[in-house]
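> need coordinates for the following:
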Amino acid sequence: MGTLTYLSDDDLQALGIGPADIADAIERALIDKAEGRLHTAPKAAILPGGGRYVMSTLAVGGGLTVVKTVTVSPDNAAHGLPSINGAIQAYDAETGLLKAVLDANWITAVRTAGLSSVAARRLADPASESIAFVGTGVQAQSHLDAFAALFPLSRVVAYGRGGESQTRLLEKARAMGLDAEAESDPNAAIAAADIVVTSVPLDYEIEPFLDAGSLRPRTFAAITDLTIPWHDKSLSAFGTLVVDDLEQERSAPRPMVPAETIAGDLTDLVAGRIATPEDDAPRAFAFRGISLGDYAVTRLALERAGHA
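This next block holds a predicted model:
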């Protein structure tokens, strides 16, 4: 069977994989999928209540099968535990033998921001200088890293529940040389930004509070939270709205957005089947997270670690 490789989150962080590397790896995987070399299954997910979210992904391609299982537990922070926990298993696609086990926290954080980056490369204004965060946890941190590498950011506005996560995000932004401030009104926060990232807890009991109609022209929104904080009727303000995977969205028991508002998915965008918008309407990428992202970053990490 051979030696089983284990890569912890610390091991993965030490590989020096940057945001651009991750976005590039995801784009390559999207092209492989478009050309039939990568096969993915819709994500399986359960929301058992209390903001908890349990999910699993599966992808096969390039001689590798990647399976991930993760639980998001918002209450963990009060106990000094990470809010995201899980593991990734990499198998030889031909023999089915287990090759490697990887911690899932780091990969989950960066692959989500990587998916947003792929969309932002095509939908966001390249001159974007300001970014607003609604939700200030792990995804806000990883998206700040990713978008600071893509755009000439100078200003950060954060709306959250306060506490340590918001403080950490603002301190991180200031350490990067950016002006950063908290905002008590979420719609004022998103109205003042070129890029918006929403990442509230995945809890359908949250009452929607964001109005897409308040966005300025050409704003790009990366919506990582199933559109939970957005008023459904306001989503028509987006001139171009892309989801991560149409098959997954159509099979989901609860759609993120009305079907008629969807221009296509991320594979369509990268394959050139969705035109780059030329109008001034806001644009959005709304996503659940797809197995392709986990596959792409897992493969990249194994290659960097010399275990491909």
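> every contact and neighbour count from this point should use C-alpha atoms.
Fine.
> would you agree residue 87 falls within a strand?
Yes: the assignment for residue 87, made by DSSP: H, G, I helix; E, B strand; the rest coil, places it in a strand.
> strands of the stretch 51-200 of the chain, start to end?
Shown for the stretch 51-200 of the chain, the strands assigned by DSSP state E, counting those that start in this stretch span residues 52-61, 64-72, 84-92, 98-103, 130-134, 155-159, 179-182, 195-198.
> quick check: angle from the longest one to strand 64-72?
Read it as strand 52-61. Here strand 52-61 runs at an angle of 170 degrees relative to strand 64-72 (axes from the mean of the first three to the mean of the last three Cα atoms, to 10 degrees).
> who's in contact with strand 52-61?
Contact with strand 52-61 is made by 37-48, 65-74, 93, 202-203, 290-292, 294-295, as judged by Cα atoms under 8 Å, 6 or more residues apart in numbering.
> JSON lines for the strands of the stretch 51-200 of the chain, including mean neighbour count and distance to residue 118?
Output for the strands of the stretch 51-200 of the chain, formatted as JSON lines (neighbours: other Cα atoms under 10 Å; distance: least, Cα to Cα, whole Å):
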{"stretch": "strand 52-61", "mean neighbour count": "20", "distance to residue 118": "19"}
{"stretch": "strand 64-72", "mean neighbour count": "21", "distance to residue 118": "21"}
{"stretch": "strand 84-92", "mean neighbour count": "20", "distance to residue 118": "22"}
{"stretch": "strand 98-103", "mean neighbour count": "20", "distance to residue 118": "24"}
{"stretch": "strand 130-134", "mean neighbour count": "27", "distance to residue 118": "17"}
{"stretch": "strand 155-159", "mean neighbour count": "24", "distance to residue 118": "21"}
{"stretch": "strand 179-182", "mean neighbour count": "18", "distance to residue 118": "25"}
{"stretch": "strand 195-198", "mean neighbour count": "27", "distance to residue 118": "14"}
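> including distance to residue 207, could the ones you listed go into CSV?
As requested, those are arranged in CSV below (distance: least, Cα to Cα, whole Å):
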stretch, distance to residue 207
strand 52-61, 17
strand 64-72, 20
strand 84-92, 23
strand 98-103, 33
strand 130-134, 14
strand 155-159, 16
strand 179-182, 21
strand 195-198, 14
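> residue 112: which of these is closest?
strand 195-198 (11.4 Å; Cα to Cα).
> find the residue at the geometric middle of the protein.
Nearest to the mean C-alpha position of the chain, by Cα atoms, centre = their mean, lies residue 112 at 2.4 Å.
> dump the residue contacts of that one.
Per Cα under 8 Å, 6+ apart, neighbours of residue 112: 139, 224, 289, 293.
> hang on, the earlier thing: between the strands of the stretch 51-200 of the chain, which one is nearest to residue 213?
Among the strands of the stretch 51-200 of the chain, the nearest to residue 213 by Cα to Cα is strand 195-198 (13.2 Å).
> report all helices and strands that the closest one contacts.
Secondary-structure packing of strand 195-198 (3 or more Cα pairs under 8 Å, 6 or more residues apart in numbering; DSSP states H and E): strand 130-134, helix 138-150, strand 220-223.
> here is a second sequence; please produce its structure as well for comparison:
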Amino acid sequence: MEHETYIRYLSRADIEKLSLSGNELAVSIARTLSAEAKGQAQNFPKTSKIFSDGRLFQSLMAVGLEAPAPLFAATKIIGLSPGNPARGLPIIGGLIVLTSGETGMPIAIMDATWITEMRTAALSLVVAKRFARADSRKIAFIGCGAQARAHLRVFAEAFPLSRVTALSRSRSSAEALASKAQQIGLQAEVADDPRHAVVGADIVITSVPDGPDLKPFLRAEWLSPGAFASLVDLGRCWQPDGFESIEHRLVDDRAQVEASRGYRKLTPDGPYTADLRELMANPGLRRRAENERAVFTFQGVAVADLAVGALVFEAAQKAGIGVLLPR
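Okay, the predicted model is just below:
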């Protein structure tokens, strides 16, 4: 077998050549989450080291135990440095190592940036398919960086979007996102007022980077009846009060939330309606009425990296993409 002799290396450019759709990623993630809910995969809480200047190092791992879960182990290491843009570098960098579940041998090393961006957006989509209105047309982005771009791509494939509102502390990034939305045929505006951006939106995506001067500036009460919000930024830009009136408050992994309480707080900070494992175990957990609102706060789970990493590896192997490194 190829991977007994070689390790396949996949750069971001290699992964992008595969042209995997957001729906393909979401289907793979949902299938693996369902397997985890049945004990066929195991997700481990992430470990983190956070520095006072905003630098962060993280490691995540998930293992597929039996089909239909991918029969691999995926380990991801991530580094983040707020000072990188001044160095001409991305804020976040990382790698995923995929290991054979049968032999325990590493079979692939892949760039983690595209996978992290797209698996996060696809994870939002998995929950949005349960709790966002199927006819959602207006989407608002608070924070307009890499996560906003990934969510725009994935959600534009899945919903009949017609209008995008972009708000960012950097007007140039909001204008860039609005331009990208227009390029795919959507109406787009750049907002200066947070309330104006949120009110009336069917879907709200917040991905505001952390910083020493950041103070919460969004209010849950601004969410319109029937709205769905994905708080990719852990809810750091939301004021903590007011979520009691939101019908569905969702989180990715209760155990991971508890494990991180000593150094990281999510908004809302519970109580939660369900986490992903509970959602997958109970298909009836979904929005019941048109006016029910839902928020999904999450830190990211390694089982999603396992799902997407396995999908990427198998597609790359089939297409002959990547560099084969000798052991």
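> now what about the TM-score between them?
The TM-score (TM-score structural alignment, normalised by the length of structure 1) is 0.94; 308 aligned residues with a Cα RMSD of 1.8 Å.
> and for the counterpart of residue 144 of structure 2 in structure 1, the neighbour number?
With TM-score structural alignment defining the correspondence, residue 144 of structure 2 maps onto residue 136 in structure 1. Residues lying near residue 136 of structure 1 (other Cα atoms under 10 Å) number 26.
> nearest residue to residue 136 of structure 1 other than its sequence neighbours?
The shortest distance from residue 136 of structure 1 to any non-neighbouring residue, by Cα to Cα, 6 or more residues apart in numbering, is to residue 166 (5.2 Å).
> from residue 148 of structure 2, how far off is the equivalent of that neighbour over in structure 2?
Aligned by TM-score structural alignment, residue 166 of structure 1 pairs with residue 174 of structure 2. Residue 174 of structure 2 sits 10 Å away from residue 148 of structure 2, going by Cα to Cα, to the nearest Å.
> cool, residue 217 of structure 2 as well?
From residue 217 of structure 2 to residue 148 of structure 2 the distance is 18 Å (Cα to Cα).
> more neighbours: which of those two?
residue 148 (25 against 11).
> ok, so of the contacts of residue 112 of structure 1, who is nearest residue 124 of structure 1?
Within the contacts of residue 112 of structure 1, proximity to residue 124 of structure 1 (Cα to Cα) peaks at residue 224, which comes in at 15.9 Å.
> I'd like to know how many residues surround the closest one.
The burial count for residue 224 of structure 1: 24, using other Cα under 10 Å.
> tell me the contacts of it?
Residue 224 of structure 1 neighbours (Cα under 8 Å, 6+ apart): 112, 197-199, 286-289.
> tell me the SS of residue 285 of structure 1?
If you use three-state DSSP, then residue 285 of structure 1 falls in the strand class.
> need the counterpart of it in structure 2.
Under the alignment (TM-score structural alignment), residue 285 of structure 1 pairs with residue 296 of structure 2.
> would you check the span in structure 1 matched by stretch 29-42 of structure 2?
Going by TM-score structural alignment: stretch 29-42 of structure 2 matches residues 26-39.
> just confirm residue 233 of structure 2 is within a helix.
No: under three-state DSSP, residue 233 of structure 2 falls outside any helix and is assigned coil.
> that one is in contact with residue 214, isn't it?
No: counting by Cα atoms under 8 Å, residue 233 of structure 2 does not reach residue 214; the two are 12.0 Å apart.
> residue in structure 1 matching residue 310 of structure 2?
For residue 310 of structure 2, the residue aligned by TM-score structural alignment is residue 299.
> measure that match to residue 93 of structure 1 for me?
To residue 93 of structure 1, residue 299 of structure 1 is 13 Å away according to Cα to Cα.
> all strands of the stretch 201-327 of structure 2, in order?
Under DSSP E, counting those that start in this stretch, the stretch 201-327 of structure 2 gives strands at 203-206, 228-231, 248-251, 274-275, 294-297, 323-326.
> format these as JSON lines; extra columns: distance to residue 192 of structure 2.
Shown next, in JSON lines, are the strands of the stretch 201-327 of structure 2 (distance: least, Cα to Cα, whole Å):
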{"stretch": "strand 203-206", "distance to residue 192 of structure 2": "15"}
{"stretch": "strand 228-231", "distance to residue 192 of structure 2": "19"}
{"stretch": "strand 248-251", "distance to residue 192 of structure 2": "27"}
{"stretch": "strand 274-275", "distance to residue 192 of structure 2": "33"}
{"stretch": "strand 294-297", "distance to residue 192 of structure 2": "23"}
{"stretch": "strand 323-326", "distance to residue 192 of structure 2": "46"}
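> what's the nearest residue to residue 157 of structure 1 once chain neighbours are set aside in contact with, if anything?
Closest residue in space to residue 157 of structure 1, ignoring its immediate chain neighbours: residue 132 at 4.6 Å, by Cα to Cα, 6+ apart. Residue 132 of structure 1 sits next to 156-159, 189-190, 192-197 when contact means Cα under 8 Å, 6+ apart.
> just flag the most distant two among those residues.
Pairwise distances across the contacts of residue 132 of structure 1 (Cα to Cα) peak at 15.4 Å, for the pair 159 and 194.
> look up how far residue 229 of structure 1 lies from the counterpart of residue 74 of structure 2 in structure 1.
Mapped onto structure 1 by TM-score structural alignment, residue 74 of structure 2 lines up with residue 66. Using Cα to Cα, residue 66 of structure 1 is found at 31 Å from residue 229 of structure 1.
> same question for residue 94 of structure 1.
The gap separating residue 94 of structure 1 from residue 229 of structure 1 is 43 Å, by Cα to Cα.
> more neighbours, the two?
More crowded of residue 94 of structure 1 and residue 229, by other Cα under 10 Å: residue 229, with 23 against 11.
> quick one: map the more buried one onto structure 2.
Checking TM-score structural alignment: residue 229 of structure 1 goes with residue 237.
> do the same with residue 211 of structure 1
With TM-score structural alignment as the criterion, the equivalent of residue 211 of structure 1 in structure 2 is residue 219.
> quick one: neighbours of that match, just the number.
17.
> that one contacts residue 239, correct?
Yes: contact criterion Cα under 8 Å: residue 219 of structure 2 and residue 239 qualify, at 5.7 Å.
> residues near residue 24 of structure 2, how many?
Other residues close to residue 24 of structure 2 by other Cα under 10 Å number 12.
> can you tell me how far it is from residue 158 of structure 2?
Residue 24 of structure 2 sits 11 Å away from residue 158 of structure 2, going by Cα to Cα.
> again with residue 302 of structure 2
Distance from residue 302 of structure 2 to residue 158 of structure 2, by Cα to Cα: 23 Å.
> compare the two (neighbour count), which wins?
residue 302 (23 against 15).
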